[in-house]
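Participant: Output the structure for:
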Amino acid sequence: MGGMDIHEILKHLPHRYPFLLIDRVTTCTPGKTLTALKNVTINEPYFPGHFPVRPVMPGVLILEAMAQATGVLASQSTDTTPENGFLYYFVGIDDA
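Facilitator: As a prediction, this is how the structure comes out:
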């Protein structure tokens, strides 16, 4: 399968602004791999405090974006959606 725009992504995740951290899926091979993008701009709400002189996307939000990408992959791989009552939960990570 090819990529997904934001409208297709919204079918696979319950997240919405401001906590939707995927803007586009460039490639998806169900059951195997997915590549997604988040367009980060200087206007992100966390930049004024993290860090004022050198803005950095907080690591926990990077992990959340990866978890959301995994949720899209799982939804695509199993043909399930939040609309049909299926949700995926990120419950842990080792060696981050």
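
Participant: only C-alpha atoms for contact and neighbour calcs from this point on.
Facilitator: Noted.

Participant: Just give me the neighbour total for Phe86.
Facilitator: Neighbours of Phe86 under the rule other C-alpha atoms under 10 Å: 13.

Participant: Only the buried residues of the top helix by length along the chain, if you could.
Facilitator: The longest helix of the chain (DSSP state H) is helix 59-78. Of all the residues in helix 59-78, those buried under the rule 16 or more other C-alpha atoms under 10 Å are 64-76.

Participant: Reformat those into CSV and put distance to Leu37 next to each item.
Facilitator: Output for the buried residues of helix 59-78, formatted as CSV (distance: C-alpha to C-alpha, whole Å):
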residue, distance to Leu37
Glu64, 13
Ala65, 9
Met66, 10
Ala67, 13
Gln68, 11
Ala69, 9
Thr70, 13
Gly71, 14
Val72, 12
Leu73, 14
Ala74, 17
Ser75, 17
Gln76, 17
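
Participant: let's see this one next to it:
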Amino acid sequence: GIKNVTMNEPFFVGHFPEEPVMPGVLIVEAIAQCSGILVLGTVPDPENYSTYFMKIDGAKFKRKVVPGDTLQFEIQLLEPIRRGVAVVEGKAFVGETLACEAVMMAQIVKNKQKTEQK
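Facilitator: A predicted model of the protein is given here:
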């Protein structure tokens, strides 16, 4: 996955006005969303499923992410998906430099089917 970080992002207003830095929690969320795409690619009808965080381990922030940076996400499954549980390692890079890494566990859950309205 790729994320172009621009000054237009609303979080930069308060984080921080004189020294804009992308919040680490949003970098982790971006890794999680890319992980969800990878994991849902393993089910035959991914539009009927969602992934939910169960655990985040070893999150490390190695470099500030600032406006003008492009984040590139690399995600890999660490073990086969069992009972709908996926364990992934995600890394976010700016160029060749590692900016953030984490190991995440997520549950794959079938979405509730909406009943047709008459």
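
Participant: Quick check: TM-score for this pair?
Facilitator: Superposed pair, TM-score by TM-score structural alignment, normalised by the length of the first structure: 0.56. Supporting alignment: 59 aligned residues with a C-alpha RMSD of 1.2 Å.

Participant: re earlier: what is the longest helix of the first structure packed up against?
Facilitator: In terms of contacts (3 or more C-alpha pairs under 8 Å, 6 or more residues apart in numbering; DSSP states H and E), helix 59-78 of the first structure is packed against helix 6-12, strand 33-37.

Participant: Just want the angle from the shortest one to helix 59-78.
Facilitator: With axes from the mean of the first three to the mean of the last three C-alpha atoms, to 10 degrees defining the directions, strand 33-37 of the first structure sits at 130 degrees from helix 59-78.

Participant: Counterpart of Glu19 of the second structure over in the first structure?
Facilitator: In the first structure, Glu19 of the second structure lines up with Arg54, judged by TM-score structural alignment.

Participant: what do you get for Val5 of the second structure?
Facilitator: By TM-score structural alignment, Val5 of the second structure lines up with Val40.

Participant: Number of residues surrounding that match?
Facilitator: By other C-alpha under 10 Å, the residues close to Val40 of the first structure number 11.

Participant: would you say it is within a helix?
Facilitator: No. Counting by DSSP: H, G, I helix; E, B strand; the rest coil, Val40 of the first structure is located in no helix; its state is coil.

Participant: Relative to Val56 of the first structure, how far out is it?
Facilitator: Taking C-alpha to C-alpha, to the nearest Å as the measure, Val40 of the first structure falls 10 Å from Val56 of the first structure.

Participant: do Gly92 of the first structure as well
Facilitator: In terms of C-alpha to C-alpha, Gly92 of the first structure sits 23 Å off from Val56 of the first structure.

Participant: For the two, indicate the residue with more neighbours.
Facilitator: The neighbour count for Gly92 of the first structure versus Val56, taken as other C-alpha under 10 Å, is higher for Val56 (16 against 5).

Participant: Which residue of the first structure sits opposite Met105 of the second structure in the alignment?
Facilitator: When the first structure is aligned by TM-score structural alignment, no residue sits opposite Met105 of the second structure.

Participant: Tell me which residues touch Met105 of the second structure, please.
Facilitator: Phe53, Met54, Lys55, Ile56, Val85, Ala86, Val87, Val88 (C-alpha atoms under 8 Å, 6 or more residues apart in numbering).
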